[in-house]
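Participant: What follows is a predicted protein model with its sequence.
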Amino acid sequence: MLWNTSRLLAVATLCAAGAAAAQDAYPSRPLRIVIGFPPGGAADTIARIYGDALAKELKQTVLIDNRPGAGTTIAADFAAKSPPDGYTLYIGGASLMGGDNALYKKLRYTPADFMPVTQLTTAPLLLVAGKTAGIRNVAELLQKARQQPGSLNYSSSGNGVITHLAGVHFAKLAGVTMTHVPYKGGAQSAQAVAAGDAQVSFATPASVQPMIDAGKAVPLAVTSARRSPVMPNYPTIAEAGVPGYSLSNWYGLFAPAGTPQPVVDRLFAASARVLADPTLQKQLAGRGEEAAPSRSQAEFKAFAAHEGKLDVELIAQSGAKID
């Protein structure tokens, strides 16, 4: 049967109207937020605080899906291949925007497979030492590292992630040699310091704070260029003895490429509202994180691309490669 032009236009109009109606109703079922770390670390903590608030804002259940391993690439690959309908989202950082591809040879995704939605948080890393390491400040760390090159272990939450690259950056600027010991997440990395398996760590505040509170880890300095407003009593690494050192960690919300723009707009607006809530900001601050919503999706897209480029440069400095 032949269809005339008017009937085709009518069908197209109905389809478009149906798609628009579906987007207007978004979300109509539970959402899933995927992260590449196990429970207990900074990404998990942020995801749960943000997810609880987003669930109330959107009036839908928000599930946190922990998929640790391979430096977050298992989780990122899953998110990249998920339907672009706004129901599977990803919380990640600079590595997603180029670092993963610089580090791993056989990834099945690139930055183009993701749509940046908004930045969620920012925070310096916290340089800490284990209680039994006999290191009370950055000067003592530098002294030990210079007297015994390679004998100090620093733990991280994985090869090529920011907690690893922070150590690479530190060693290069300070002119010291330390041994990198990667773990599968921030909680395990912090536990290694507490147990004495690693002497120091460049850790996310959320992952290492329990060890500090328990007296098993000693905070030495923050990695940002300026003192953190949520941790004002800690000196910066630059002022404590390594001039020029500056590195901060951030997390953002990403959707699979091809997610309808009205859905992305809904997520952006909802995120802006929950991140402006003083209660949520206080929850994040208690874990060393600062709410940092983007002013627009375009701003976050540009920021994420810039940070991704810096991440690639640090990976090149580290010489790290994973097959």
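Facilitator: Yes, it's here.
Participant: When you work out contacts or count neighbours from here on, use the C-alpha atoms and nothing else.
Facilitator: OK.
Participant: Which residue is the nearest non-sequential neighbour of G130?
Facilitator: Nearest in space to G130, with sequence neighbours left out and distances taken as CA to CA, 6 or more residues apart in numbering, is A217 at 4.5 Å.
Participant: next up, a second structure to put side by side with the first:
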Amino acid sequence: MSRAALDKRALVLGLGAALGVAVVGSDAVRARDAYPSRSIMLIVPYPAGGANDMLGRLIGQKLSDRLRQQVIVDNRPGAGTLLGASQAARAAPDGYTLFVGGFASNAVSPHLFKADYHPIDDFAPIGLFGTAPTMLITYNESPYKTVKDVVDAARARPGDLTYGSSGNGSPLHIAGASFCLQNKLSMIHVPYKGGSAHILDLIGKRLDVIFDTSTNAAALIRGGKVRPLAVSSPQRLPDFPDVPSFAESGYPNFSVNGWYALYAPAKTPQPIIDKLSAELQVVLKAPDVIERLRSVGVTPASGREDELMAYARSEYAKYRDLIRDAAIKAN
């Protein structure tokens, strides 16, 4: 083949490649701009009425307003969040099924139960929308006024002090086990079968403490039902300025936080993920959303995809190690 023919062939191939890139690029733009063209289902792996459901509905409604399409919340509780997570992971990766994931579904439950999905590989992260720290609470007449009081009593009377939870493998159990492991304490874990029985027993002085989520503890504290001793956030919560952090109480390594995130099934087109993440970031800057999240003890996050990706990987590894080291078993 002559040099002229080679040059002509190279030119044709180059133009073809450029045209191909342009077509792919224009397809991606069209996919982003056309989405969504119908309603979106948002799977929440919890029953209606709880904090996770409320947060999912809040974010869903705000996204619906932004996207101009209905976002329908579909509550799919069961199997420690694995039921809803599994259904979301198996859904078509077209942006019309989203998932409210977090602490249980994407960090803890897959280590406690047999999951038929991978919490990292089978989801496309859209954005983290909030974190909820752990609050150590006790009954109002308790002799414990600080975290140190609890630690000193636990060391003086090993196996005597109790901490309650909503069940084996629950966030409350994980938090208590983490604190005991870090500080080499022997405390008795008292699991309940969900509901509020553990709270009633704390108020009734039948438990010593609970490592509760801020989404639940906030209302109890505001109502004067319990005494807060510390919170696991880096700084004091704005709504509870009198409650010290664990760090300033002398326990800087304790950090167990609930978290709430928006996911899509893996292989959802990147332009759709980008659009959803951008809209979520706008939603999380709205003053009414910030106020609503803070009112239930949730600190708003950025809504960025990269933040969620890094955070979820870290949490998954962290609780894998904790559950192994503390020999935690589910119900």
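Facilitator: Yep, that arrived. The structure displayed is predicted, hence computed values, not measured ones.
Participant: which residue lines up with the residue nearest to G130 of structure 1 in structure 2?
Facilitator: Taking TM-score structural alignment for the superposition, A217 of structure 1 sits opposite V226 in structure 2.
Participant: mind listing what's buried in stretch 225-237 of structure 1?
Facilitator: 225, 227-228, 230-231, 234-237 (16 or more other CA atoms under 10 Å).
Participant: Could you work out the most separated pair of the residues you listed?
Facilitator: Greatest spatial distance in the buried residues of stretch 225-237 of structure 1: V230 and I237, 16.2 Å, computed using CA to CA.
Participant: Distance from stretch 18-37 of structure 1 to the middle of the chain?
Facilitator: Offset of stretch 18-37 of structure 1 from its chain centre (CA atoms, centre = their mean, to the nearest Å): 22 Å.
Participant: List the buried residues for it?
Facilitator: For stretch 18-37 of structure 1, by 16+ other CA under 10 Å, it's 23, 26-27, 31-37.
Participant: Just the endpoints, please. Distance across it?
Facilitator: 37 Å (CA to CA, to the nearest Å).
Participant: can you check stretch 54-63 of structure 1 too?
Facilitator: Termini of stretch 54-63 of structure 1 sit 11 Å apart (CA to CA).
Participant: picking that back up, would you turn the buried residues of stretch 18-37 of structure 1 into JSON lines with distance to S294 of structure 1 and secondary structure?
Facilitator: Formatted as JSON lines, the buried residues of stretch 18-37 of structure 1 follow (distance: CA to CA, whole Å; DSSP: H, G, I helix; E, B strand; the rest coil):
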{"residue": "Q23", "distance to S294 of structure 1": "23", "secondary structure": "helix"}
{"residue": "Y26", "distance to S294 of structure 1": "22", "secondary structure": "coil"}
{"residue": "P27", "distance to S294 of structure 1": "22", "secondary structure": "coil"}
{"residue": "L31", "distance to S294 of structure 1": "21", "secondary structure": "strand"}
{"residue": "R32", "distance to S294 of structure 1": "21", "secondary structure": "strand"}
{"residue": "I33", "distance to S294 of structure 1": "19", "secondary structure": "strand"}
{"residue": "V34", "distance to S294 of structure 1": "20", "secondary structure": "strand"}
{"residue": "I35", "distance to S294 of structure 1": "20", "secondary structure": "strand"}
{"residue": "G36", "distance to S294 of structure 1": "22", "secondary structure": "coil"}
{"residue": "F37", "distance to S294 of structure 1": "24", "secondary structure": "coil"}
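Participant: mind putting those residues in JSON lines, distance to L89 of structure 1 included?
Facilitator: As requested, the buried residues of stretch 18-37 of structure 1 are exported to JSON lines (distance: CA to CA, whole Å):
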{"residue": "Q23", "distance to L89 of structure 1": "16"}
{"residue": "Y26", "distance to L89 of structure 1": "14"}
{"residue": "P27", "distance to L89 of structure 1": "13"}
{"residue": "L31", "distance to L89 of structure 1": "8"}
{"residue": "R32", "distance to L89 of structure 1": "6"}
{"residue": "I33", "distance to L89 of structure 1": "5"}
{"residue": "V34", "distance to L89 of structure 1": "6"}
{"residue": "I35", "distance to L89 of structure 1": "9"}
{"residue": "G36", "distance to L89 of structure 1": "12"}
{"residue": "F37", "distance to L89 of structure 1": "15"}
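Participant: Let me know the closest of these to A198 of structure 1.
Facilitator: F37 (19.9 Å).
Participant: What's that closest one aligned with over in structure 2?
Facilitator: Checking TM-score structural alignment: F37 of structure 1 goes with Y46.
Participant: now T177 of structure 1
Facilitator: Checking TM-score structural alignment: T177 of structure 1 goes with S186.
Participant: Its match: what's it in contact with?
Facilitator: Applying CA atoms under 8 Å, 6 or more residues apart in numbering to S186 of structure 2 gives the contacts 154-155, 158-160, 180.
Participant: Which ChimeraX command selects the buried ones in those residues?
Facilitator: Buried members of those, defined by 16+ other CA under 10 Å, are picked up in ChimeraX with:
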select :154,155,180
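Participant: so what corresponds to D52 of structure 1 in structure 2?
Facilitator: D52 of structure 1 maps onto Q61 in structure 2, by TM-score structural alignment.
Participant: these two touch, right, that match and V73?
Facilitator: No. Assessed by CA atoms under 8 Å, Q61 of structure 2 is found out of contact with V73, at 9.2 Å.
Participant: any chance you could map the strands in the stretch 201-331 of structure 2?
Facilitator: 209-213, 226-231, 257-265, 299-300 (DSSP state E, counting those that start in this stretch).
Participant: for those strands, which one sits closest to T134 of structure 2?
Facilitator: That would be strand 209-213 among the strands of the stretch 201-331 of structure 2, by CA to CA, at 4.7 Å.
Participant: distance from that closest one to structure 1 after superposition?
Facilitator: Relative to the matching residues in structure 1, strand 209-213 of structure 2 has an average distance of 2.0 Å after the fit, by mean CA distance after the TM-score superposition for structure 1.
Participant: and the angle for that strand with strand 257-265?
Facilitator: 30 degrees (axes from the mean of the first three to the mean of the last three CA atoms, to 10 degrees).
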